[in-house]
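**Student:** sequence first, then the predicted structure:
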Amino acid sequence: MFIVDAWKGSKPLWTVFWLYGVLPSTIATGIFLWLVSQGAPGSGLRQLLLAAFAPYTIWVLVAIWRAAAHAPDPLMGGMARGLTVAWAINATMLVVFAEMDFPI
């Protein structure tokens, strides 16, 4: 099962980073920003997205971190880990500010 394999670091870094990380989070961010632009600050869909975003983010960040350890190029693994730290900080700020109804 891809969820468990990715969590264990068994999937290739490019797959976890681009297909499980960047693509879904870009789509979710687009939906979230669209909801904000529609003036739906407390909408059920927006709250559902935020509730799903937290466990997804934890899963994908752990998966990327673990996959980076097995990257064929150590430089790419290091870059992925650095971006993972930045991603974690950004995701935390997004959730906190969104819940405060801070203008994003």
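**Tutor:** Sure thing, it's come through.
**Student:** drop to CA atoms for contacts and neighbour counts, all remaining ones
**Tutor:** Will do.
**Student:** list the contacts of the residue nearest the centre of the chain.
**Tutor:** Centroid-nearest residue in the chain: Thr57, 4.0 Å away (criterion: CA atoms, centre = their mean). Shown in contact with Thr57 (CA atoms under 8 Å, 6 or more residues apart in numbering): 88, 91.
**Student:** chain center to the one helix or strand it maps to: distance?
**Tutor:** Applying DSSP states H and E as the criterion places Thr57 in helix 44-68. Its chain's C-alpha centre lies 5 Å from the corresponding centre of helix 44-68 when counted by CA atoms, centre = their mean, to the nearest Å.
**Student:** what does stretch 8-19 give?
**Tutor:** The chain centre lies 13 Å from the centre of stretch 8-19; the measure is CA atoms, centre = their mean.
**Student:** the helices in this structure, which residues?
**Tutor:** Along the chain, counting by DSSP state H, helices occupy 2-8, 13-14, 23-37, 44-68, 74-99.
**Student:** hey, which of these is tucked in deepest?
**Tutor:** A comparison of these by mean neighbour count, using mean count of other CA atoms under 10 Å, puts helix 13-14 on top with a mean of 21.
**Student:** adding another structure so you can compare the two:
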Amino acid sequence: MPTTLHEDSEHFRSVAPYFYDAWYGQLPLWQVFWPFCIVLNVLLAGGDWLVRNTAFSVPSWDTLLLTCLITTLWWTIATWRMSIYTGHRMWSAAARLVTLAAFLDFGFRIFIRIKFPRIFFDCQGMFFDYSSCF
């Protein structure tokens, strides 16, 4: 007899089968690894570009970073679950290494945000959001 949790899970699978199948490792590795890797890097590079051109405020960058971090957690779990089913162990190890490198990148970004906000965010040019630089 199906439980409420099982029914909720089946409802989610009918609404978003790609995310469900990816979460449970039922897709080929490349179908989850490459799209999320490309989208993540484009978002982070775009956010950095907007910050360098003072078109993005400090709280906006923080929000983008948090959103990308949460998405990267999902991406990492899905990648690790699917990587055991690849034909070559090299691709499995490479995919896992890239997901770990993404967290190292987030660590550097958080370090820059905490230790060097006035340099990275060009706080001299920000009048409306100067208090966020401290």
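**Tutor:** Structure received. Treat the numbers as computed from the prediction; the structure is a model and nothing was measured.
**Student:** what's the TM-score once they're superposed?
**Tutor:** In this superposition the chains share a TM-score of 0.80, using TM-score structural alignment, normalised by the length of the first structure; 102 aligned residues with a CA RMSD of 2.1 Å.
**Student:** the residue nearest to the centre of the first structure maps to what in the second structure?
**Tutor:** By TM-score structural alignment, Thr57 of the first structure lines up with Thr72 in the second structure.
**Student:** what residue in the first structure is the furthest from its centre?
**Tutor:** Most distant residue from the mean C-alpha position of the first structure: Gly39, 23.8 Å away (CA atoms, centre = their mean).
**Student:** quick check: the gap between it and Asp73 of the first structure.
**Tutor:** Separation of Gly39 of the first structure from Asp73 of the first structure (CA to CA, to the nearest Å): 45 Å.
**Student:** same question for Leu61 of the first structure.
**Tutor:** Relative to Asp73 of the first structure, Leu61 of the first structure is positioned 19 Å away (criterion: CA to CA).
**Student:** same check, this time on Pro41 of the first structure
**Tutor:** Using CA to CA, we find Pro41 of the first structure at a distance of 43 Å from Asp73 of the first structure.
**Student:** more neighbours, the two?
**Tutor:** A count of neighbours by other CA atoms under 10 Å puts Pro41 above the other of Pro41 of the first structure and Asp73, at 19 against 10.
**Student:** so the more buried one sits right up against Asp101, yeah?
**Tutor:** Yes: between Pro41 of the first structure and Asp101 a contact is recorded at 6.8 Å, counting by CA atoms under 8 Å.
**Student:** now Phe106 of the second structure, nearest residue through space, not along the chain?
**Tutor:** Leaving out its chain neighbours, the residue that sits closest to Phe106 of the second structure by CA to CA, 6 or more residues apart in numbering is Leu69, at 7.4 Å.
**Student:** test my guess that that neighbour contacts Asp105.
**Tutor:** No: judged on CA under 8 Å, Leu69 of the second structure makes no contact with Asp105 at a distance of 10.3 Å.
**Student:** relative to helix 74-99, how tilted is the helix holding Thr57 of the first structure?
**Tutor:** Counting by axes from the mean of the first three to the mean of the last three CA atoms, to 10 degrees, helix 44-68 of the first structure lies at 160 degrees to helix 74-99.
**Student:** and helix 44-68 of the first structure with helix 23-37, angle?
**Tutor:** Helix 44-68 of the first structure runs at 150 degrees relative to helix 23-37, counting by the same axes, to 10 degrees.
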